[in-house]
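**Student:** Sequence first, then the predicted structure, then my questions.
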Amino acid sequence: MTNGKTDKFGNVDDAGGSTASTGSGRSEQIQLPNRDGTLRTHTPRAHPLPVTPGTPFTSRTVYSAAHVVADPYADTTPDSPAAVDWDATLAFRRHLWSHGLGVAEAMDTAQRGMGLDWAGAAELIRRSSAEAKAVGGLIACGVGTDQLPVTEIGYPYGLDEVRAAYEEQLALVEESGSRAILMASRALAAVAKGPEDYLEVYGHLLRQAAEPVILHWLGPMFDPALEGYWGSIDLDAATSTFLEVIAAHPDKVDGIKVSLLDAEREIDLRRKLPDGVRCYTGDDFNYPELIAGDDQGFSHALLGIFDPLGPLAAEAVRVLDTGDTDGFRQLLDPTVELSRHLFQPPTRFYKTGVVLLAWLAGHQSHFAMVGGLQSARSLPHLARAYELADGLGLFPDPALARTRMKNLLSLYGVNQ
């Protein structure tokens, strides 16, 4: 028996200051921290959800925005350029392609503007585009203006410089052989004086695009710097400008990606699109109903949550391909709780949960992120993400996931 004290995590501090678990015989269980500092017991499932790789889909076009894998051995600081483990990063894209999913590359899920600078994004685009060509995978790549750095006085640029930055990135994506996704620009949001500036910049880019592009409207919940995009904080006015851009160049717009977390607004918007222009949902809260659609149409998908959900999401869409909407919803609806958890405010830090789940699933050997963003979520948040993902059967090897989660918990002082 020890004379030490027991802390709130159930650890005993002996006279020498070391800790030891008070539990025994619980190797198949794991103690997870609650927000109030208490522990709960979770019994991991024994087997993963059975899913198999398959061919691309027939009823929907589906992209997964993919994360990057950091190089954990690189001697970096939060201010230095990202160090990427290219082998692991490309292997994860092959994993997504093997299940029939497309890859949306160099988007915010890849920490674009949150640890990955333009030089790193350019290299990512080149490498992933070449890999997609080699394996026959569907890919689209993000085009932005992040080579224009924010300064102490903000964005001291004019529209010409913003447009030129977009053009440089668009040229690289087109040279790589990938479809372009015109992303929302922090610089444009800062320097545009009104809707007319958005119409001018986007009109110029669409006129010169070699192939139809995907337009991306990312809401401020994902990036606060994009508040008032399209020239107004009034979403109805912003939507009118967005639709005006599309209406002027329908032959140059493959589709739109909407990330506003507002299902009704997305449905209303997709019903107003010209024929032939797709709506790709980016709504990580309401994606099952938006992809399933209604008697007036449906959304395709370009989603960050399909990074951890890849195989399960692919299985669900293949069921939808058969016309079985109920079966599709039965598979995908239970995933919404996990998605809403990962994307809870501050939403822009959802990437931390995505990378955690990739590590627990065995897609990478560590839980480290470019820019040190593995620290952006609390331990109770990460524990709940593990618990929800395990309940869905997302981990190919549940025992590996349990062991890795226990190792992470121990680093925070939560011994089992």
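**Tutor:** Perfect, thanks for sending it.

**Student:** switch to C-alpha atoms for all contacts and neighbour counts from now on
**Tutor:** Noted.

**Student:** Run through who's touching the one helix or strand A171 maps to.
**Tutor:** Secondary structure from DSSP states H and E places A171 in helix 159-176. With Cα atoms under 8 Å, 6 or more residues apart in numbering as the test, helix 159-176 has contacts from 122, 125-126, 129-130, 141-148, 179-180, 187-188, 191-192, 197, 201, 205, 209-210.

**Student:** ok, and here's another one to check against it:
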Amino acid sequence: MALTIRLPRADRTLETYELAPARGFPARTDRPLARVAYAAAHMVADPLAEGDPWLTPAIDWDRTIAFREHLWDLGLGVAEAMDTAQRGMGLDWPTSLELIRRSLSAAKARGTQNGKGAVVACGAGTDHLPPENARTIDDVIRAYEEQIEAIEALDGRIILMASRALARVAKGPDDYARVYGRILSQVKQPVILHWLGDMFDPALAGYWGTADLDAAMDTALGIIGDFAPKVDGIKISLLDKEKEIVMRRRLPAGVRMYTGDDFNYAELIAGDGELHSDALLGIFDAIAPAAAAALAELADGNEAGFHDILAPTVPLSRHIFKAPTRFYKTGVVFMAYLNGHQDHFTMVGGQESTRSTQHLAELFRLADKAGLLTDPERAASRMAAVLAVRGL
């Protein structure tokens, strides 16, 4: 008998939607993956914690770390305490550092399995320094140094996150060169730089000292060129594939381009036959089994199989990351709820309320069409529960 659910349509009527069978992607893999691939992982809130959700982050640590184990089982690296984990939108620096500590500890406890370790890279920024309290470039440098020192003390690898405070106080490209030059000259291991566009965070408008993306790229490339041995790669999250392609052609040898383009990741990862992008993506949290399966097919030389798996996920990702893009975390957590990685749809800061009922219903349809609902019956039951709370 077909599995169906009543879903709202844009015209405010309800439709009887028939679910497709799951594609049955493996929950773990020992196959090699074609690219370096990080999933920027979400955090799981504790829905029973006492406190005010808008003010105090309450984390379900067991479920949060269990989700990282799920990503490692699939051969994916974890990009920890990034914007997907609600960094700057509910997750403060002390809690971020505790998340990093626990994640690194869990990775170390796994040791090496099948010749592969659990890879973690950790977000270091300046978010403990409120932008309005930043007065000088030296304030920004000290804030970066404080977080980097704390992460390096845990033997963590660094993702150097964009800084709202720097965007506020910098007078031009030279100030960015000064900050990044100082930080890169000190780091213990090569870092991943993160260029996060203002569609993800409006406070980062004009990053690298200009609103002109080509000029901004020149500044970033100049910094990378000066400190190439200290740069593993750069993740750009501009949702502009042409800018990414241009930039990856200009990177120094040995410096990776990590795509953060949640609209065009499939073609950017596949590459143009000469150059390709590696991956550091929030959407890989939501589609991890499909992403791992696709990258394994690509490693086998089966590009058609790669696209067969990944192409149907792109409409879902474009929906989750649609404007206002900064609210994409809601869709990522909703996918984790539908697929049984957590038993509730509660987020730190009440962020589960940032997307409409219509948005969540369309997300459900697109996830089903991509074969991403691991247990369609459970997913339908959970979707129905959320709809009931929202009056349907």
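**Tutor:** Okay, I see it. On a predicted model such as this, the values are computed, not experimentally measured, just so you know.

**Student:** List the contacts of F263 of the second structure.
**Tutor:** Neighbours of F263 of the second structure in contact, by Cα under 8 Å, 6+ apart: L239, V314, S317, R318, F321.

**Student:** Leaving out the residues flanking it, which one is nearest to the aligned partner of E337 of the first structure in the second structure?
**Tutor:** Residue correspondence to the second structure (TM-score structural alignment): E337 of the first structure is matched to P315. Counting by Cα to Cα, 6 or more residues apart in numbering, P315 of the second structure lies nearest to L366, which is 7.0 Å off, once chain neighbours are set aside.

**Student:** counterpart of G362 of the first structure in the second structure?
**Tutor:** So G362 of the first structure corresponds to G340, using TM-score structural alignment.

**Student:** Could you verify my assumption that T281 of the first structure touches Y287?
**Tutor:** Yes - counting by Cα atoms under 8 Å, T281 of the first structure does reach Y287; the two are 6.7 Å apart.

**Student:** who's more crowded, those two?
**Tutor:** Set T281 of the first structure next to Y287 and count neighbours by other Cα atoms under 10 Å: T281 wins out with 29 against 26.

**Student:** corresponding residue for the more buried one in the second structure?
**Tutor:** Match for T281 of the first structure (TM-score structural alignment): T259.

**Student:** residues contacting its match?
**Tutor:** T259 of the second structure touches K235, I236, S237, E244, Y265, L268, I269, S277, D278, A279, L280, L281, counting by Cα under 8 Å, 6+ apart.

**Student:** could you show me where the strands are in the stretch 151-300 of the second structure, in order?
**Tutor:** With strands called from DSSP state E, counting those that start in this stretch, the stretch 151-300 of the second structure shows them at 157-160, 191-196, 231-237, 256-259, 278-281.

**Student:** Mind checking those for the one nearest to W54 of the second structure?
**Tutor:** Closest to W54 of the second structure of the strands of the stretch 151-300 of the second structure, according to Cα to Cα: strand 191-196, at 24.2 Å.

**Student:** Mean distance of that closest one to its aligned residues in the first structure, please.
**Tutor:** Mean deviation of strand 191-196 of the second structure relative to the first structure after superposition (mean Cα distance after the TM-score superposition for the first structure): 0.3 Å.

**Student:** For that strand, which helices and strands make contact with it?
**Tutor:** With contacts taken as 3 or more Cα pairs under 8 Å, 6 or more residues apart in numbering; DSSP states H and E, strand 191-196 of the second structure sits against strand 157-160, strand 231-237.

**Student:** ok, average deviation of the shortest one from the first structure?
**Tutor:** So that's strand 157-160 of the second structure. Mean deviation for strand 157-160 of the second structure: 0.6 Å (mean Cα distance after the TM-score superposition for the first structure).

**Student:** residue range for that strand in the first structure?
**Tutor:** With TM-score structural alignment as the criterion, strand 157-160 of the second structure aligns to 179-182.

**Student:** which residues touch the matching stretch?
**Tutor:** By Cα under 8 Å, 6+ apart, stretch 179-182 of the first structure touches 139-144, 170, 173-174, 211-216.

**Student:** 10 Å instead, please
**Tutor:** 104-107, 129, 138-145, 166, 169-174, 202, 205-206, 209-217, 253-257 (Cα atoms under 10 Å, 6 or more residues apart in numbering).

**Student:** Off-centre distance for that stretch?
**Tutor:** 16 Å (Cα atoms, centre = their mean, to the nearest Å).

**Student:** Name all residues that make contact with D85 of the first structure.
**Tutor:** Contacts of D85 of the first structure by Cα under 10 Å, 6+ apart are V68, V69, A70, D71, P72, Y73, A74, Q364.

**Student:** typed the wrong thing, it's F367 of the first structure
**Tutor:** 69-70, 72, 352, 355-360, 373-374, 404, 408.

**Student:** what does E377 of the second structure give?
**Tutor:** Contacts of E377 of the second structure by Cα under 10 Å, 6+ apart are L3, T4, I5, L19, P21, L338, M383.

**Student:** Great, nothing more from me.
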